[in-house]
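[1] here are the coordinates; sequence isn't available:
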């Protein structure tokens, strides 16, 4: 059994946890979610979700990781061998996300280079889908490998490999001590210049003008809880792995609160950054801000390049934006990779270096299929099913298992021993009722929607092969791999955290 590493400093852990939580979704998803769900009024359910679900869940995962000192599979196996499969489900979800998330980072790397000359031309939409992706007509029509994307994908994997290979202190912590300050600096510089643009105030007005009637809609509240859940990296093994490297006397509650608040604060900054530019773009084109608003891939690689073409300092804005995307993407990818590598180390009792080589090589080979002409279409389907079912189901089962079948009193006592802010009845109420109800609602709602209509209008074959089949493979793998015993989980450890019935 290898001695478990620890973080070099509290700030190193916080920056790593924040680096995991802050990803591409904060930049290209949060602003649009706010815009379409009541503007400033959306911040009310958003903060409610943060306090009632985000912080309690984060404290829970930090507490579990710090108490059981292991990856997700080891933690659940330590509680009960019968529940080890849940850890492997979360690991498989993280593994799949890693294989396509890296390709989006590769797109951003290519666009970072293109931003020096606005190489996307005067029609960024045609360039992105045509010249850059060479997008095929169907997920089943693979097309050839796009070598610029392939090269950037290899580069992203290599950067991630170096961070994970060199360890928690020397690799992951050191990388995030560079990435996180750099990311915030880039965003602050972008905002400072962006707010000076004509029309920027109009963009922010469109974003934050409150529509309080939206608070009466259930969808708005569900979107608020969904945004909190997706953006915090909770429920799919990452925070369990990161917190397992915490020293014994770590302040769990304060660390969790700081991570959540910094992540949500960055989301707000992203909203200001994006909509100041959209306001300027709308003014230049003589259209309402609503006509230029978008989210996701379209925002990052079509709308923003279009806006950058119109700006007085296009190179400055282009470099700032796409460098921010690359940094945010890499910090999140490192955390996803570490979750999987940590599980391999625990399960096979191999060195970190060997586990990193095995995983990164396999991950890179699989990610190649997302660099082909059908890559975006494959990514779209896989991402939809993994996010809407893989992450949510894993998080839902985890919260039900820990909150209802394990000894929350013992865990809260463990957390309170080293934490300045104590958790008690309100924390347990949030975990037992609010979090599972919202996650359960989202899972059921997503399931009904996907049964009624094929996502994105894709064919039945594509949806089955790259959607439902992916989830099936996750379940088979998690059940199968859980049969092999952890050599270091003693029989006396099993069930000590389970409630006696």
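    It's in. As the structure is a computational prediction, the values presented were derived from the model and not from experiment. Residues are numbered from 1 along each chain as shown.

[2] okay, CA-based contacts and neighbour counts for the rest of this
    Fine.

[3] spit out the contact partners of residue 137.
    residue 374 (C-alpha atoms under 8 Å, 6 or more residues apart in numbering).

[4] measure it to residue 374 for me?
    Remark: distance between residue 137 and residue 374 (C-alpha to C-alpha, to the nearest Å) = 8 Å.

[5] overlap in contacts, the two.
    Going by C-alpha under 8 Å, 6+ apart, no residue sits against residue 137 while also sitting against residue 374.

[6] buried set for stretch 425-434?
    427-428, 430-432 (16 or more other C-alpha atoms under 10 Å).

[7] and it, how far apart are its ends?
    Stretch 425-434: ends 13 Å apart by C-alpha to C-alpha.

[8] can you give me how far that stretch is from the chain middle?
    24 Å (C-alpha atoms, centre = their mean, to the nearest Å).

[9] ok, and what's touching it?
    52-53, 56-57, 399-400, 403-404, 408.

[10] now render those residues as TSV, adding neighbour count, distance to residue 185 and secondary structure.
    Shown next, in TSV, are the contacts of stretch 425-434 (neighbours: other C-alpha atoms under 10 Å; distance: C-alpha to C-alpha, whole Å; DSSP: H, G, I helix; E, B strand; the rest coil):
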residue	neighbour count	distance to residue 185	secondary structure
52	19	30	helix
53	23	29	helix
56	23	29	helix
57	24	29	helix
399	22	36	helix
400	17	40	helix
403	21	39	helix
404	16	43	helix
408	21	40	helix
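
[11] so can I have TSV of the residues you listed showing distance to residue 114?
    Shown next, in TSV, are the contacts of stretch 425-434 (distance: C-alpha to C-alpha, whole Å):
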residue	distance to residue 114
52	43
53	40
56	42
57	40
399	44
400	47
403	49
404	52
408	52
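
[12] alright, now check it against this:
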């Protein structure tokens, strides 16, 4: 059969922009500040840095090496590494699919709130407006009582997503990322600069950075740091693996990965400063402290606490538009990267073109997204699905990836060679130790802790039947689908007869040649 021409990024810069755009998502803006504050404030930055160096960067490098060496989305990549590992790839695809169908909903909320900000439509009670007037939230369950204010912006988000996905890597994702990332940075820098000039802003920033040193003795703080780094980097559930598979043969994987990692963390720190500066202002207006405010993290921060302070802030309407557009841009590029994992896997399995796969995957995600999450019960379903798919599904993916790649496929040594071929930053025994021992043990602790908490304490006060359906039942479906899809035959012509580029062998030959030249030169000089 004719050789399949795989899509590719326009260059290293395009890849870095896309990877940074994927990593900087909604969690950077509303999750990191709250997690840091709740886990020791400034002291949290120490375990955060340790986790960054011992898990974030090593696993990011591993994802890059897998995708770049085997040139495929997760299922085919793991199949090429070891045929027994293909179900792990489909697990990652299923996880990404589930995340996409609810992640789009939060982007739709932000899009609606960007419009609401023009008139500060939530009035004096942002909490009642969000859960009542806007979402019309009902008790936990499943209904088809659609909410128009959610339905229409969600449909807009999905139409734009399908269009971009149908255009492929270079004409779609690459062009969008080149526009949205600069806009996101400009908008958020403007917010931060304005926020730190407000009354009480310095108190808010101090609350964010003031360390509680006793927190460092709490194992839960370290687990929280590793958990957050793992989610923040979009690692070990297919995104970075898929993105790196579109890189050219001669790619500096470790150099690019380091740029992406530091870019992501820098934005998180910037987001923390901006968020807590505004919270300091809100606390000052209410004659209280940041510690006594409610809703400092997650959905409550973005759609209740922040609108509340916008109503009291000079120029709140303008800042509101900037803030919610920042959420839209950050969320949209992350959504594209999540769906590319699914689209890439479908292309590998079926041999379809990027346009066909993008449209089919987009429509297949749009329908359940609208049916489940644009209804009066959507907020509760989203809450449970998000908790279980992230804390159980994603962390399981990470643990299995590290264990199976290292101890079943025994691929770590050759992946290290692959990373070192043409790398500006070479990996060695320390990287191997992190990937094979340290990170799996820590992430296993995160997984066991989270699962045990859900088993013994439930989650969020939701009824047990609801957790069994929307939580544990969902994880079960992901597992069944992962195994079932592994038995389907590949139609991509080069799927079964692929031989990875032996760039590491080339690098060794070049290194040996240089050594011979150096030795011969020394011999002549003596």
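    Structure received. Remember, it's a predicted structure, so these values are computed and weren't measured experimentally.

[13] let's have the buried residues of stretch 425-434 of structure 1 in CSV, adding distance to residue 22 of structure 1 and secondary structure.
    Converted to CSV, the buried residues of stretch 425-434 of structure 1 look like this (distance: C-alpha to C-alpha, whole Å; DSSP: H, G, I helix; E, B strand; the rest coil):
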residue, distance to residue 22 of structure 1, secondary structure
427, 24, helix
428, 26, helix
430, 24, helix
431, 23, helix
432, 27, helix
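
[14] any chance of those residues in CSV, with distance to residue 331 of structure 1 too?
    Below are those laid out as CSV (distance: C-alpha to C-alpha, whole Å):
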residue, distance to residue 331 of structure 1
427, 29
428, 31
430, 29
431, 28
432, 31
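
[15] and which of these is nearest to residue 156 of structure 1?
    Closest approach between these and residue 156 of structure 1, by C-alpha to C-alpha: residue 431, at 36.4 Å.

[16] tell me the counterpart of the closest one in structure 2.
    Mapped onto structure 2 by TM-score structural alignment, residue 431 of structure 1 lines up with residue 435.

[17] give me the residue at the spatial middle of structure 2.
    residue 234 (3.5 Å; C-alpha atoms, centre = their mean).

[18] so which helix or strand takes in residue 523 of structure 2?
    helix 503-525 (DSSP states H and E).

[19] mind listing what's buried along that helix?
    503-504, 507.

[20] what is that helix packed up against?
    Here helix 503-525 of structure 2 touches helix 412-420, going by 3 or more C-alpha pairs under 8 Å, 6 or more residues apart in numbering; DSSP states H and E.

[21] how much does the helix it packs on stray from structure 1?
    Compared with structure 1 after fitting, helix 412-420 of structure 2 deviates on average by 1.3 Å (mean C-alpha distance after the TM-score superposition for structure 1).

[22] residues making contact with that helix?
    So helix 412-420 of structure 2 is contacted by 61-62, 65-66, 69, 252-254, 405-406, 426-428, 432, 436, 503-504 (C-alpha under 8 Å, 6+ apart).

[23] helices of the stretch 151-300 of structure 1, start to end?
    174-194, 200-208, 218-231, 238-243, 252-285, 296-298 (DSSP state H, counting those that start in this stretch).

[24] give me whichever of the ones you listed is most buried.
    Sort the helices of the stretch 151-300 of structure 1 by mean neighbour count, taking mean count of other C-alpha atoms under 10 Å, and helix 238-243 sits at the top with a mean of 30.

[25] what lies in contact with that helix?
    Here helix 238-243 of structure 1 makes contact (C-alpha under 8 Å, 6+ apart) with 13, 17, 20, 58, 61-66, 69-72, 233, 335-336, 338-339, 342.

[26] how about it, aligned to which bit of structure 2?
    Going by TM-score structural alignment: helix 238-243 of structure 1 matches residues 239-244.

[27] in the superposition, what's the average offset of that stretch relative to structure 1?
    Relative to structure 1, stretch 239-244 of structure 2 is 0.6 Å off (mean C-alpha distance after the TM-score superposition for structure 1).

[28] follow-up on the earlier one: what residues are up against the nearest residue to the residue nearest to the centre of structure 2 once chain neighbours are set aside?
    Excluding its sequence neighbours, the residue lying closest to residue 234 of structure 2 (C-alpha to C-alpha, 6 or more residues apart in numbering) is residue 23, at 5.7 Å. By C-alpha under 8 Å, 6+ apart, the contact list for residue 23 of structure 2 reads 232-234, 260, 264, 334.

[29] which stretches in the stretch 301-450 of structure 1 count as helices?
    Counting by DSSP H, counting those that start in this stretch, the helices of the stretch 301-450 of structure 1 are 304-310, 314-348, 352-367, 375-385, 392-405, 408-418, 425-429, 435-452.

[30] the ones you listed: which one's closest to residue 28 of structure 1?
    Here helix 314-348 is closest among these (C-alpha to C-alpha), at 9.5 Å.

[31] quick one: map residue 129 of structure 1 onto structure 2.
    Structural alignment (TM-score structural alignment) places residue 129 of structure 1 against residue 131 in structure 2.

[32] can you give me the neighbour number for residue 359 of structure 1?
    18 (other C-alpha atoms under 10 Å).

[33] trace it over to structure 2, please.
    Counting by TM-score structural alignment, residue 359 of structure 1 lines up with residue 361 in structure 2.

[34] and that match, how far from residue 340 of structure 2?
    Going from residue 361 of structure 2 to residue 340 of structure 2 by C-alpha to C-alpha gives 9 Å.

[35] what do you get for residue 212 of structure 2?
    41 Å.

[36] same drill for the two, tell me which one is more crowded.
    Neighbours were counted for residue 212 of structure 2 and for residue 340 using other C-alpha under 10 Å; residue 340 has more, 29 against 15.

[37] which one in structure 1 is aligned with that one?
    Match for residue 340 of structure 2 (TM-score structural alignment): residue 338.

[38] kindly report the same for residue 350 of structure 2.
    Counting by TM-score structural alignment, residue 350 of structure 2 corresponds to residue 348 in structure 1.
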